[in-house]
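Asks: prediction below, plus the sequence it came from.
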Amino acid sequence: MKIKLKITKKHCYDIILNKRWKSLKTIIPIGCDCHPAHMLEILNLRKQSLPFDWLDTEPIYSIKYAYENIVNKFNFFLRDLKEDNEGKVFSNKFKYSIFYHYDDLIINKKLQVKIQNRCINFIKLIKTKPIYFLNTVTSESINSNEKVKFFLNSVLEFQNILKRKDILIIYLRYDETQDENKLFCDKLIDELEFFDKNIRIIKYIREKKLFGIWGDEKKYTAFIRKIGISIYPIFPKIIIKKHKIN
């Protein structure tokens, strides 16, 4: 909502009220890329920076990657950092995941400490709070029976670290239609329906050609509710902008 106030003959103020939401449980993005964290950011549901927020991981490995770092308390997360041909940084143990926005991570010791602190905070959160773990996997990556089996085994592994009130939510992301790798994607969904109730999977079409990589941001609130994350409105974020009157 935007409110325009004319204070003087020369200036007016735009008062922008951005809706804010709060979740009944802590929401933690775990890849495969920036989309889950971006969605939370847009909805003002992202309260802190955490290790997997802005990484780019090969989608099929995203849950395995999160699981291995959690059980190893992130001891290998920043170890033996390397740079690929495009100048992107990755840990040599996890060649399938890059620190996409941190090209100077190898030499930037302050940034390394900042990320280490995020890892420490992550471990504290999952020990003490009920968690929605939020993951996205792409339809493009679910392209064979072997990939379906690999991803299912990753979910089974991850299930071992869920507390009683934790929930792993996976949204299977299609670019344009649900026909993308339909046979294998439908098989993945069918198999996951037999998992415990603390594992959820839902389809999401981002309409990439029309809205770009982030999808239609106006639909985020409805989608968050659709995947079963309980949110409620809180006091809005107020932004005041001063303008000259022409």
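Replies: Sure thing, it's come through.
Asks: only C-alpha atoms from now on, for both contacts and neighbour counts.
Replies: OK.
Asks: tell me, how many residues neighbour M1?
Replies: Neighbours of M1 under the rule other C-alpha atoms under 10 Å: 9.
Asks: how about the one 3 residues further on?
Replies: If you count neighbours by other C-alpha under 10 Å, K4 ends up with 14.
Asks: could you do K197 as well?
Replies: K197 has 10 nearby residues by other C-alpha under 10 Å.
Asks: what strand or helix carries P36?
Replies: Secondary structure assignment for P36, by DSSP states H and E: helix 35-42.
Asks: so what's the gap between whichever helix or strand comes after that helix and the chain middle?
Replies: Next helix or strand after helix 35-42 toward the C-terminus (DSSP H and E): strand 56-57. Its chain's C-alpha centre and that of strand 56-57 lie 11 Å apart, by C-alpha atoms, centre = their mean, to the nearest Å.
Asks: what comes into contact with strand 56-57?
Replies: G31, C32, D33, C34, Y96, S97, I98, F99, Y100 (C-alpha atoms under 8 Å, 6 or more residues apart in numbering).
Asks: can you check stretch 2-20 too?
Replies: Around stretch 2-20, the neighbours that count as contacts under C-alpha under 8 Å, 6+ apart are 1, 43-45, 233-246.
Asks: cool, and stretch 164-172?
Replies: Stretch 164-172 is contacted from outside by 130-139, 159, 162, 198-204, 227, using C-alpha under 8 Å, 6+ apart.
Asks: now it: buried residues?
Replies: D166, I167, L168, I169, I170, Y171, L172 (16 or more other C-alpha atoms under 10 Å).
Asks: equivalent analysis for stretch 215-232, please.
Replies: Result for stretch 215-232 [16+ other C-alpha under 10 Å]: buried residues G215, T221, I227, I229, I231.
Asks: so which residue is dead centre in the protein?
Replies: Geometric centre of the chain, nearest residue: P36, 2.4 Å, by C-alpha atoms, centre = their mean.
Asks: contacting residues for that residue?
Replies: Going by C-alpha under 8 Å, 6+ apart, P36 touches P29, I30, D53, L134, N135, T136.
Asks: next, the one to line up against it:
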Amino acid sequence: MRIPIFYNPISKSKKFLHIDRNFNYEKTIIPIGSDCHTAHVIEVLHLRDFSLPFDYMGSGTVHSINFVCENINNNFKYFIDELTLNERNIVTSKVYPEVTFMHFPKIIENEKLRETFRRRIKRFYKVINDNQVHFINGVPSNKIYSYERADIYFNGIIRFMNHHLKQNDKLSAFIRYDENKEFTGYLAKKLENLVKEKESVFYFCKYIRQTSKYPTWGNPKYYPKLLKDLGFNIKETLPKIYIK
């Protein structure tokens, strides 16, 4: 809910009193792609405690989990130093061309921005080493258009779980659909079986964004259910009240 409290007719600036639903969770939630939707969900629910490097990636790709693994293993070599411009003049990873930095078009030449990401990278390592962590990744259904691409994503999940989950850490993944559950049965079945195999460590669900009604971000009223379906035992607390 937001209530208008100020309007400047000269500058046309506005201020609102925001009253938001507010949640707590026992672990630190870290979004790891595949695009900015995961970070947006936890930010809306006031569960995003830190600014971290994978928050607003523009990849939306089945390669996102492998991209995360490679960077953790190589001190984020492929995050800052191995970048180029694609044919649409969007910054991409040289190693994983589907991974884009569309929200950060100046990251190659802007040293101040690069330094911001260096701080986020340093913070990322500290957070995952010092806290019990629950990672979250979502992949758009339209990127899973072959068995090969489904396997790339699934194997990335296995790789991440085998090498980057500490004891008591968790990983959740969802397939994001725009309007209906298009053909992703092969991958969905494999992920559902993995949930049974890795009970209380890995969680999976299907999520319909309904973009015809809620462009870009889906319906924020559904976000708490999405997280609960993904194994996040979030608890609602007193509302978050602020002016913006």
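Replies: Done, it's in. Only a predicted model underlies this, so the values are computations on that prediction, with no experimental measurement involved.
Asks: any chance of CSV for the buried residues of stretch 215-232 of structure 1, columns secondary structure and distance to L192 of structure 1?
Replies: Listed next are the buried residues of stretch 215-232 of structure 1 as CSV, based on DSSP: H, G, I helix; E, B strand; the rest coil; distance: C-alpha to C-alpha, whole Å:
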residue, secondary structure, distance to L192 of structure 1
G215, coil, 25
T221, helix, 24
I227, coil, 15
I229, coil, 18
I231, strand, 25
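Asks: could I get the residues you listed in JSON lines, plus columns for distance to F184 of structure 1?
Replies: Shown next, in JSON lines, are the buried residues of stretch 215-232 of structure 1 (distance: C-alpha to C-alpha, whole Å):
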{"residue": "G215", "distance to F184 of structure 1": "23"}
{"residue": "T221", "distance to F184 of structure 1": "28"}
{"residue": "I227", "distance to F184 of structure 1": "21"}
{"residue": "I229", "distance to F184 of structure 1": "26"}
{"residue": "I231", "distance to F184 of structure 1": "32"}
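Asks: wait, which of the residues you listed is closest to L152 of structure 1?
Replies: Nearest to L152 of structure 1 among the buried residues of stretch 215-232 of structure 1: I227, at 19.1 Å, using C-alpha to C-alpha.
Asks: and the closest one, how far is that from N181 of structure 1?
Replies: 22 Å (C-alpha to C-alpha, to the nearest Å).
Asks: same thing with K110 of structure 1?
Replies: Taking C-alpha to C-alpha, one finds K110 of structure 1 at 43 Å from N181 of structure 1.
Asks: farthest pair within the contacts of strand 56-57 of structure 1?
Replies: The widest separation within the contacts of strand 56-57 of structure 1 (C-alpha to C-alpha) is 15.1 Å, between C34 and Y96.
Asks: what about those two, which has more around it?
Replies: Just comparing C34 of structure 1 and Y96: by other C-alpha under 10 Å the higher neighbour count belongs to C34, 19 against 16.
Asks: so what's that one closest to, chain neighbours aside?
Replies: Nearest residue to C34 of structure 1, sequence neighbours excluded (C-alpha to C-alpha, 6 or more residues apart in numbering): W54, at 4.8 Å.
Asks: repeat that for L55 of structure 1.
Replies: Setting aside the residues directly before and after it, L55 of structure 1 is nearest to F99 in space (C-alpha to C-alpha, 6+ apart), at 5.0 Å.
Asks: what ranges do the strands span in structure 2?
Replies: 2-8, 13-20, 23-24, 28-31, 83-85, 91-93, 133-140, 170-177, 202-208, 235-236, 240-243 (DSSP state E).
Asks: redo these as a markdown table? Include distance to F124 of structure 2.
Replies: Below are these laid out as a markdown table (distance: least, C-alpha to C-alpha, whole Å):
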| stretch | distance to F124 of structure 2 |
| --- | --- |
| strand 2-8 | 32 |
| strand 13-20 | 27 |
| strand 23-24 | 20 |
| strand 28-31 | 9 |
| strand 83-85 | 20 |
| strand 91-93 | 19 |
| strand 133-140 | 11 |
| strand 170-177 | 16 |
| strand 202-208 | 21 |
| strand 235-236 | 24 |
| strand 240-243 | 26 |
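Asks: count of neighbours near whichever residue in structure 2 pairs up with L188 of structure 1?
Replies: Using TM-score structural alignment, the partner of L188 of structure 1 in structure 2 is K190. Using other C-alpha under 10 Å, K190 of structure 2 has 13 other residues around it.
Asks: please apply the same query to I144 of structure 2.
Replies: Neighbour count for I144 of structure 2, taken as other C-alpha under 10 Å: 22.
Asks: check contacts around the closest residue to it other than its chain neighbours.
Replies: The shortest distance from I144 of structure 2 to any non-neighbouring residue, by C-alpha to C-alpha, 6+ apart, is to A150 (5.6 Å). With contacts defined as C-alpha under 8 Å, 6+ apart, A150 of structure 2 is in contact with V62, I144, Y186, L187.
Asks: measure the counterpart of A150 of structure 2 in structure 1 to K109 of structure 1 for me?
Replies: Using TM-score structural alignment, the equivalent of A150 of structure 2 in structure 1 is V148. Separation of V148 of structure 1 from K109 of structure 1 (C-alpha to C-alpha) stands at 39 Å.
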